[in-house]
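S.K.: The following comprises the amino acid sequence and a computationally predicted model.
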Amino acid sequence: MSAVWGFSVAPATAYARRARLIVELIDPVTLGLVHEGLKVEVAGLQSKPAISSSGRFVWFHERDGNPTALRVEAGGLPYLLRGDVAVPPLPPPAPPARPVTHTFMRVELGPSTAYPFDAGITVLRGNLVRNAADEPPIAISDAAVRLRWIDDDAPGEQWMDAPTTSFASDKGDFAVMLRLAPGQIARADVQHLMRVRVAVTRAGSTRLSPEMQIPFHAITDVQASFAWDDLQP
């Protein structure tokens, strides 16, 4: 006589983690994802991020965790990102959609003066101080900086903000860049130099440098510092 023994167990429950915050950090020139060498922290979450196979930073759900602000430290890499970036709250779902369980952020890093810019990009490097009369000079580091240019396809003189925001370093140094989109034409002077201004924003206030002329598709180093007190609203 033979006997048949049956053996069964309940299916194992897999440990599933749900993403709470996904962050893409973007190189300002190549527009590719960057993750190696960066230190990224999020206020409101205790764990460190995982790096996805595509190079995104991923934080998972935590009990009572609520991400509120993102901070990026570039270390020795040629990027700057001043201050914290607010993490938007989860959006309420529109019925009958399922609840949204994670926040997605795409953050473009600012280039530092050490960035190895490719040929064909218009760049201006300079320095920002509080007042030209200060001795020694007092650097301004809490500022976001952009180039402004004139769209030659628009009527009159319409100044446009370059899409990339740069940031002043602890020494006040900055590098601002402009890559025109296909079909865009920047206004030039009779010597075929691009007409630009430097826009500096700090504490919610934006001031502008006098108009300058710089060559297209090249790096221009401005020797004299830009003084915040001399910039115009």
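M.R.: It's in. Numbers count the residues shown, from 1 in each chain.

S.K.: going forward, measure contacts between C-alpha atoms and count neighbours the same way
M.R.: OK.

S.K.: Would you confirm that Trp228 contacts Asn127?
M.R.: No. If you go by CA atoms under 8 Å, Trp228 and Asn127 don't touch, sitting 10.5 Å apart.

S.K.: Pull the number of nearby residues for Ala181.
M.R.: 7 (other CA atoms under 10 Å).

S.K.: My error: substitute Leu45 in the last question.
M.R.: Leu45: 21 neighbours (other CA under 10 Å).

S.K.: swap in Val58?
M.R.: Neighbour tally, Val58, other CA under 10 Å: 19.

S.K.: That one - nearest residue in space that isn't next to it in sequence?
M.R.: Using CA to CA, 6 or more residues apart in numbering and skipping the chain neighbours, the partner closest in space to Val58 is Ile22 (4.6 Å).

S.K.: Tell me who's in contact with that neighbour.
M.R.: 56-59, 102-105 (CA atoms under 8 Å, 6 or more residues apart in numbering).

S.K.: Put this next to the previous one:
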Amino acid sequence: MSRNFDVYLPLERAYSREAMLAVELLDAVTLERITQGVEVTATGLTGKPIVNYGGLFVWLKEDTTNFQTLLVEPGPRPFERVEIPAAQVNRPLHTVELKPLANYPFSPGITAIRGSLIESVPAQGVAPVPIAKATIRLEWLDEDGATWKPSPATFVTDKDGDFTFILRLAPVQVPTLDTLGNMSIRLFAKRAAGAEKHQQFQLLQGRVTDATYAWDQLQ
């Protein structure tokens, strides 16, 4: 009795086909490739992607003239939805780091902030007013005690003002730590209208911190 087997294309061939698009999905926390549980769509292309042996989503023998948007729907997985205009997609290979939601199962040793940005601290019994679509970025204090280093990542608050920020340092990057293992951090929030404010605080390295930031208390 014959049996059907999955057929995968070699990784090196994923880049070499003419008029083709390849997409690499990475977990922004672990940097591992994601191949299952998500839906990847390229609007304007007639075919659907296949996952090759190397873990890339590839469209083969496609005319990309009508390519409009790259969409990544995470489904039940704890990542943000991604929508990228075709003009911003690198070809033939584009890498997307999927950003975690607040319910992401962080492993020990990860430095991250599960935060909320609101207008002001509300009175008891009053719901806070969230600030949506604000861009969040961080700076950390270098071991020299004087130089503030920017984290390359940025995150955007959702409709509820929530965001999850991962602070990932290279082995050669060494922050200033106090006796409790806290890093000195500057968090910057920039509203969609353009105004930016910040707050400086201590953040425990290697832990996930839950915090709420009120716009009227930022500097």
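M.R.: That came through fine. Note that this is a predicted model, so its numbers are computed, not measured.

S.K.: sorry, back to before: and the contacts of Ile22 of the first structure, which of them are in strands?
M.R.: 57-59, 103-105 (DSSP state E).

S.K.: could you measure the residue most central in space within the second structure against Pro76 of the second structure, distance?
M.R.: The centre of the second structure sits closest to Lys99, judged by CA atoms, centre = their mean, with a distance of 2.6 Å. Applying CA to CA, to the nearest Å, the value for Lys99 of the second structure to Pro76 of the second structure is 14 Å.

S.K.: hang on, the earlier thing: are any of the ones in strands among the contacts of Ile22 of the first structure buried, and which?
M.R.: Buried residues within those, counting neighbours by 16 or more other CA atoms under 10 Å: 57-59, 103, 105.

S.K.: In TSV: these, plus distance to Pro163 of the first structure.
M.R.: Below are these laid out as TSV (distance: CA to CA, whole Å):
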residue	distance to Pro163 of the first structure
Phe57	24
Val58	26
Trp59	28
Thr103	23
Met105	17
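
S.K.: corresponding residue for Gly172 of the first structure in the second structure?
M.R.: With TM-score structural alignment as the criterion, the equivalent of Gly172 of the first structure in the second structure is Gly161.

S.K.: Counting neighbours, what do you get for the residue mapped onto Thr176 of the second structure from the first structure?
M.R.: Taking TM-score structural alignment for the superposition, Thr176 of the second structure sits opposite Arg187 in the first structure. A count of nearby residues for Arg187 of the first structure, using other CA under 10 Å, gives 19.

S.K.: mean deviation of the host helix or strand of Thr206 of the first structure from the second structure?
M.R.: Per DSSP states H and E: Thr206 of the first structure is located in strand 205-208. The superposed strand 205-208 of the first structure is, by mean CA distance after the TM-score superposition for the first structure, a mean 4.2 Å from where its aligned residues fall in the second structure.

S.K.: Please identify the buried residues of stretch 153-162 of the first structure?
M.R.: So, applying 16+ other CA under 10 Å, buried residues of stretch 153-162 of the first structure: 159, 161-162.

S.K.: which outside residues touch it?
M.R.: So stretch 153-162 of the first structure is contacted by 146-151, 177-179, 184-185 (CA under 8 Å, 6+ apart).

S.K.: when you align them, which residue in the first structure goes with Ala102 of the second structure?
M.R.: Match for Ala102 of the second structure (TM-score structural alignment): Thr113.
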